[in-house]
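Novice: the following block contains a protein sequence and its predicted model.
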Amino acid sequence: MTLAYLTETFGFRATWNPELMLVTVLIGIAYFSLIGPLRHTFADAEPVSLRQKLSFAFGLLLLYFGMGSPLNVSGHYLFSIHMVQQSLLYLVMPLLLISGTPAFLFRHLVARRWVRRALQVFTHPIPGVLMFNALFSFYHMPVILDLAMNNLLMHNLIQLLLLITAFFMWMPVLSPIPEIHRLSHLKKLAYIFANSVLITPACALIMFAGAPLYETYVNGPTILCAPFFSAPIDKSMFAVPLSPLDDQRLGGILMKLVQEITYGAVLAYVFAAWYRKEKDQPDDQLLPH
């Protein structure tokens, strides 16, 4: 299944989503044009590192790749591809965008009291860990997923809510400013472990089900849902190489695999930062008083 075939079959707009491409480019232009002038408005603002810039750029690429590239078309026919989309959009992409956002941009964001209070509520570790995982499990109930995959409004609404709650989920681990909830290193390790436990039941249900759960991936989708439009499609437009049950099991495995790799990498990063902090601490601060 080549890119040329997908473009010819579904059309350039459905395959490549130029509207989302434009939005992604505009966000990138806004980021790189604002970080300089905004930095000078904060006396103690540190320069934006190359690592941060690359992290934000890769995060934007993943945002487009997950929602607007041919991966979106393929995800309507193959559940395994759909789960790869989910993994990139909700587990990896927020990490990159938050890591690439300098502290002074966060401070500019929370300068308004209502924004700061809202973030303090929704990025609290308990709502943060519960909202995303509950919504993720809710979305993967067969009746909900089948409805979302065949209704543009429901599809985009759930995708937007999952994106927002994914950012809330990662904020306690990655927040660069104390105005937004920031955990100690030990609490971060426990928080990430709790996330890995809470997401497991949804993946296990998908992997170990004895029959296909989703009508969309048995009889095929009826419409192609993209961020800014929908288009009628049918199963004959795409050659599916796997049986629905094998495809479903592969999807659960891929989701769990990406989740374990992502959470494992963040755990290792947090532990290394904790170790460096303890190592650099003067000996007299380690002694009991």
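Specialist: Alright, I've got the coordinates. Only a predicted model underlies this, so the values are computations on that prediction, with no experimental measurement involved.
Novice: could you use CA atoms for every contact and neighbour count after this?
Specialist: Noted.
Novice: next SSE downstream of the longest helix belonging to the chain?
Specialist: Ranked by residue count and defined by DSSP state H, the top helix of the chain is helix 244-280. Remark: after helix 244-280, the chain's next helix or strand is helix 283-286, criterion DSSP states H and E.
Novice: would you mark the buried spots in the longest helix of the chain?
Specialist: Neighbour-count burial for helix 244-280 flags 244-245, 247-256, 258-259, 262-263, 266-267, 270-271 (criterion: 16 or more other CA atoms under 10 Å).
Novice: again with stretch 179-197
Specialist: 180-183, 185, 188-189, 191-192, 195-196.
Novice: go on, stretch 142-157?
Specialist: 145-156.
Novice: which single one of the residues you listed is nearest to T123?
Specialist: N156 (22.4 Å; CA to CA).
Novice: give me the element that closest one is part of.
Specialist: Short version, using DSSP H and E: N156 is in helix 152-174.
Novice: neighbouring contacts of that helix?
Specialist: 89-91, 94-95, 98-99, 122-125, 128-129, 131-132, 135-136, 139, 147-149, 180-183, 188, 225-227, 229-230 (CA atoms under 8 Å, 6 or more residues apart in numbering).
Novice: narrow these to just the buried residues.
Specialist: Buried by 16+ other CA under 10 Å: 89-91, 94-95, 98-99, 122-125, 128-129, 131-132, 136, 139, 147-149, 180-183, 188, 225-227, out of those.
Novice: so I81 touches G251, yeah?
Specialist: Yes. I81 lies in contact with G251 (CA atoms under 8 Å); the separation is 7.0 Å.
Novice: circling back: out of the buried residues of stretch 142-157, flag the one nearest to F32.
Specialist: N156 (27.6 Å).
Novice: included below, for side-by-side comparison, is a second structure:
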Amino acid sequence: MLTLDIFGFKALWSPYFLLILIVITVGYFVLTTKYRSFFPDGEPLTKTQGALFLLSMILLYAIKGSPVDLLAHLMFWVHMIQMAALVLVVPPLFIMAVPDWFWRKIFSVSVIDSLFKLFSKPLIALIAFNGFFSFYHVPIIFDHIMQNAWLHAGYSILLFAVAIFMWWPLLNQMPEHQTLNGLKKVGYIFADGILLTPACALIIFADTPMYATYSDPHVWGQVMSLCVGSANFDSLNLSGPQLFSSISLLHDQQLGGVLMKIIQEIIYGVILGHVFFEWYRKDQSDSEQEMKQPLNPLLIK
């Protein structure tokens, strides 16, 4: 069994991507601490927000810049874990990490504000997210995107963006952007889980390998050439991803679909619990406020 070391440091650790994330992280902390006074309603950055942002950047590098990204081109089940983290884990952390006053500054740009108002509408957000995710995993589309570096990068950014829109109605804390109440949020989560199921089921119950990216040595070679460079890959004289894994292509594919569904259910379960207790606390708080209000003298008479 071959190891990933043969591909070299640059392919394994993506130093340029790491540099981009470091710049973004530094920019975030500088703007939210040292220069927050330039924002009209800037408030101190909380430890929780800072920790969540760091965690989101670390996870983003782990799935797109570390050897995990290379493994995702060798094993489909790793690709599905990568996708789950990209659209189900990092976006919620990112939304909660950015302070409301910073979001308001972002929305002061009319184009961004218009896009958010349109694509974060619950029905549109659900259709866009699940549609683009399912569309991406149609075999002919998946294989085409994986063989083009610009399409692959662009579609990854698009999936991340529609994931932000999908999570926004559930997690944002801005009163002017609240479009769902407690009960509607519960229904939203259930609907999201149902809409993602067909894509996972198609992958799980297929009786043959669907993706040429992993089953066709020629297509796989083109995909890997984008990761490690044509010259480097050609010199390795590799015949296919089976050199790096003992699992069959069909079982690899089925495992990927199962893992995606399990991870989705776990994350949605956590968010469902968060939404339920948030709804319960708000209901209790409203009840206490009503009890504290003085009785109307007219009603007493």
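Specialist: Everything's here; your move. Note that the coordinates shown come from a computational prediction; the quantities given were computed from them, not determined experimentally.
Novice: among the buried residues of stretch 179-197 of structure 1, name the ones in helices.
Specialist: Using DSSP H, the members of the buried residues of stretch 179-197 of structure 1 that fall in helices are 185, 188-189, 191-192, 195-196.
Novice: could you redo those as TSV and give each row distance to A57 of structure 1?
Specialist: Putting these into TSV (distance: CA to CA, whole Å) gives the following:
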residue	distance to A57 of structure 1
H185	27
K188	26
L189	27
Y191	27
I192	25
N195	26
S196	27
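Novice: so which pair among those is furthest apart in space?
Specialist: Farthest pair in those, by CA to CA: H185 and S196, 16.9 Å.
Novice: residues contacting stretch 111-122 of structure 1, please?
Specialist: Under CA under 8 Å, 6+ apart, the answer for stretch 111-122 of structure 1 is 109-110, 127-128, 168, 179-181.
Novice: repeat that for 7 Å
Specialist: Contacts to stretch 111-122 of structure 1, defined as CA atoms under 7 Å, 6 or more residues apart in numbering, come from residues 110, 128, 168, 180-181.
Novice: just stretch 44-56 of structure 1 next, same as before
Specialist: Against stretch 44-56 of structure 1 from outside (CA under 7 Å, 6+ apart): 39, 96-97, 99-102, 104.
Novice: surely I206 of structure 1 touches D247?
Specialist: No. With contact defined as CA atoms under 7 Å, I206 of structure 1 does not reach D247; the gap is 10.2 Å.
Novice: surely E46 of structure 1 is within a helix?
Specialist: No. Read with DSSP: H, G, I helix; E, B strand; the rest coil, E46 of structure 1 is coil and lies in no helix.
Novice: now stretch 8-21 of structure 1: how far from the chain's centre is it?
Specialist: 22 Å (CA atoms, centre = their mean, to the nearest Å).
Novice: quote the end-to-end distance of that stretch.
Specialist: Distance between the boundary residues of stretch 8-21 of structure 1 (CA to CA, to the nearest Å) amounts to 19 Å.
Novice: quick check: buried residues in the helix or strand where L38 of structure 1 lies?
Specialist: Taking DSSP H and E as the definition, L38 of structure 1 sits inside helix 18-39. Neighbour-count burial for helix 18-39 of structure 1, counted by 16+ other CA under 10 Å, picks out 18, 20-21, 24-25, 28, 31, 35, 39.
Novice: from those residues, which is closest to M237 of structure 1?
Specialist: P18 (21.3 Å).
Novice: give me the distance between the aligned residue in structure 2 for the closest one and I22 of structure 2.
Specialist: Taking TM-score structural alignment, P18 of structure 1 has P15 as its aligned residue in structure 2. Distance from P15 of structure 2 to I22 of structure 2, counting by CA to CA: 10 Å.
Novice: mean per-residue distance, the helix holding L38 of structure 1 to structure 2?
Specialist: For helix 18-39 of structure 1, the mean deviation from structure 2 after alignment is 1.2 Å (mean CA distance after the TM-score superposition for structure 1).
Novice: could you find the closest non-adjacent residue to the residue nearest the centre of structure 1?
Specialist: Residue closest to the average C-alpha location in structure 1 (CA atoms, centre = their mean): Y90, at 1.9 Å. In space, and not counting its chain neighbours, Y90 of structure 1 is closest to A166: 5.4 Å by CA to CA, 6 or more residues apart in numbering.
Novice: aligned partner of that neighbour in structure 2?
Specialist: Taking TM-score structural alignment, A166 of structure 1 has A163 as its aligned residue in structure 2.
Novice: that match: neighbour count?
Specialist: 26 (other CA atoms under 10 Å).
Novice: got it, and T41 of structure 1?
Specialist: Neighbour tally, T41 of structure 1, other CA under 10 Å: 11.
Novice: roughly how far apart are H76 of structure 1 and V84 of structure 1?
Specialist: Taking CA to CA, one finds H76 of structure 1 at 12 Å from V84 of structure 1.
Novice: actually V197 of structure 1, not the one I wrote
Specialist: 19 Å.
Novice: and the longest helix of structure 1, which stretch of structure 2?
Specialist: Against structure 2, helix 244-280 of structure 1 falls on residues 249-285 (TM-score structural alignment).
Novice: identify the residue of structure 2 aligned to L189 of structure 1.
Specialist: By TM-score structural alignment, L189 of structure 1 lines up with V186 in structure 2.
Novice: residue contacts, Q147 of structure 2?
Specialist: 222-223.
Novice: now the aligned residue in structure 1 for it, what's its secondary structure?
Specialist: Applying TM-score structural alignment, one finds that Q147 of structure 2 aligns to N150 in structure 1. Secondary structure, three-state DSSP: N150 of structure 1 is coil.
Novice: ok so, going back, average gap between the match of helix 244-280 of structure 1 and structure 1?
Specialist: With structure 1 overlaid, stretch 249-285 of structure 2 shows a mean distance of 0.6 Å (mean CA distance after the TM-score superposition for structure 1).
Novice: re earlier: which one among the buried residues of helix 18-39 of structure 1 gets closest to L60 of structure 1?
Specialist: T24 (6.3 Å).
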